[in-house]
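[1] A structural model of the following input is requested.
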Amino acid sequence: MLKIGITGGIGTGKTIVSRLFAVLGVPVYDADTRAKWVMHHNQALREELLKAFGPATFSDAGELDRAYLAGMVFNNPQRLELLNSLVHPHVGTDFDVWAASHANKPYVLKEAALLFESESWRQLDEVITVSSPLELRIKRLLKRDTHRTEADIKAIMDRQLSEEEKMKRAQHIIYNDDKQLIIPQVLALHEQFSKAGA
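    Next up is the predicted model:
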């Protein structure tokens, strides 16, 4: 079974591309969603988060206070690095367990915005980067995330690996530029991975 990563900067459309693979019956692991689940349910990680960020990290009811945690790490690179260094290894283990449960499939996908930054590409066989022009990404995000300004979006982009670097490191690129159709690109890769992982 192949383990394929899918990444791309904010607003490139990696979630749309992942959904197309899911429609084709490919199991998709959404690293961002699973990271939230792991932070809630993994006891060892909960203890690490409490030790690193204090008792306000979780409410009295035991719920993760995401707003508090975001406030702690936003604009603080050291704290953000600490948070990622605690969460990413647990998510990596969670992915391994999840992937093993789909061993009967030719391949699985792991969707993660920070695939290269978190070093989680190392547990994968190949990586797809979804690419989109900057102006188009900003336009999409302003429409989708109405609470964000263009400055907010650019600040997020500045914290992510550049588009050029992600494209350079990937084995495959899907262009989501409103010029090339994405479905044929997905179908071509699906056929390739299905044969290689069979």
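
[2] Every contact and neighbour count from this point should use C-alpha atoms.
    Fine.

[3] Summarise which helices and strands whichever helix or strand residue 17 is part of is packed against.
    Following DSSP states H and E, one finds residue 17 within helix 14-23. Applying 3 or more C-alpha pairs under 8 Å, 6 or more residues apart in numbering; DSSP states H and E, we find helix 14-23 packed against strand 2-7, strand 28-30, strand 107-111, strand 126-131, helix 182-197.

[4] Please give the structure of this sequence too, so both can be compared:
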Amino acid sequence: MIKIGITGGIGSGKSVVASLLTLSGVPVYIADKESKWLTNNSPVIREKLTALFGPAIYTSEGLDKKLLASHIFNNPEQLQQVNRIIHPEVNRHFSAWVKRQTSPLCAIESAILFESGFYKTVDTSLMVYAPKELRIKRALERDSASREEIERRINSQMSDEEKKDRSDHVIYNDNRQALIPQVGQLIECLLS
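    A predicted model of the protein is given here:
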């Protein structure tokens, strides 16, 4: 089985490409969704985050995201500690998920494919690329965030140029090139 790592910046269209792959019969693991589930349900993550931040980090509803954000916002050391707790568990969860798949291809969608180290668990990497202004426009339409907040989030991640350089494949989601043929060509290329 060939494992594809899908990445791209905010508003690039990673989720659209992941959906197109799913519609083409390629199972896709959505790392962001699964990591949120794991932070609430993994005893390992709960134990380690509680040890790091105290019992108030979890409420009866699950992880207190605002409290966690207050600890890691502008604190790179604590952010790294949290990532060292969550990323290995997501990686284990993804590996177990892969073993249950039966198709010749599967994928993981992760905005932080390279930063998290998830790229080490895949066979090939795919970057969904869109120009920055288009990404900002899409994010403004989709998220309830200001332009400044979106730009701050963009600047906190690895640059598109570096992601593009590190990726094996690039799909352009620039409103000029159709996505479906690009996804079809990728699948054809990987299966041949």
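
[5] where do the helices sit along structure 1?
    14-23, 31-41, 43-53, 66-73, 77-100, 134-144, 150-159, 163-169, 182-197 (DSSP state H).

[6] contact partners of the shortest one?
    For helix 163-169 of structure 1, the external contacting residues (C-alpha atoms under 8 Å, 6 or more residues apart in numbering) are 8, 9, 116, 129, 131, 173.

[7] Mind giving me the ChimeraX select for these, buried ones only?
    One line in ChimeraX is enough to select the buried members of the contacts of helix 163-169 of structure 1, burial here meaning 16 or more other C-alpha atoms under 10 Å:
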select :8,9,116,129,131,173
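
[8] Go through the contacts of helix 163-169 of structure 1 and say which is closest to residue 179 of structure 1.
    Among those, residue 131 lies closest to residue 179 of structure 1 (C-alpha to C-alpha), at 12.0 Å.

[9] That closest one pairs with which position in structure 2?
    Matched to structure 2 by TM-score structural alignment, residue 131 of structure 1 sits across from residue 129.

[10] excluding its backbone neighbours, what's nearest its match?
    Of all residues not flanking residue 129 of structure 2 in the chain, residue 172 sits nearest, at 4.9 Å (C-alpha to C-alpha, 6 or more residues apart in numbering).

[11] Give me the neighbour count for that neighbour.
    Using other C-alpha atoms under 10 Å, residue 172 of structure 2 is surrounded by 17 other residues.

[12] Alignment lookup: it to structure 1.
    Under TM-score structural alignment, residue 172 of structure 2 pairs with residue 175 in structure 1.

[13] Quick check: residue 146 of structure 2 vs residue 113 of structure 2, distance?
    Between residue 146 of structure 2 and residue 113 of structure 2 the distance, using C-alpha to C-alpha, to the nearest Å, works out to 25 Å.
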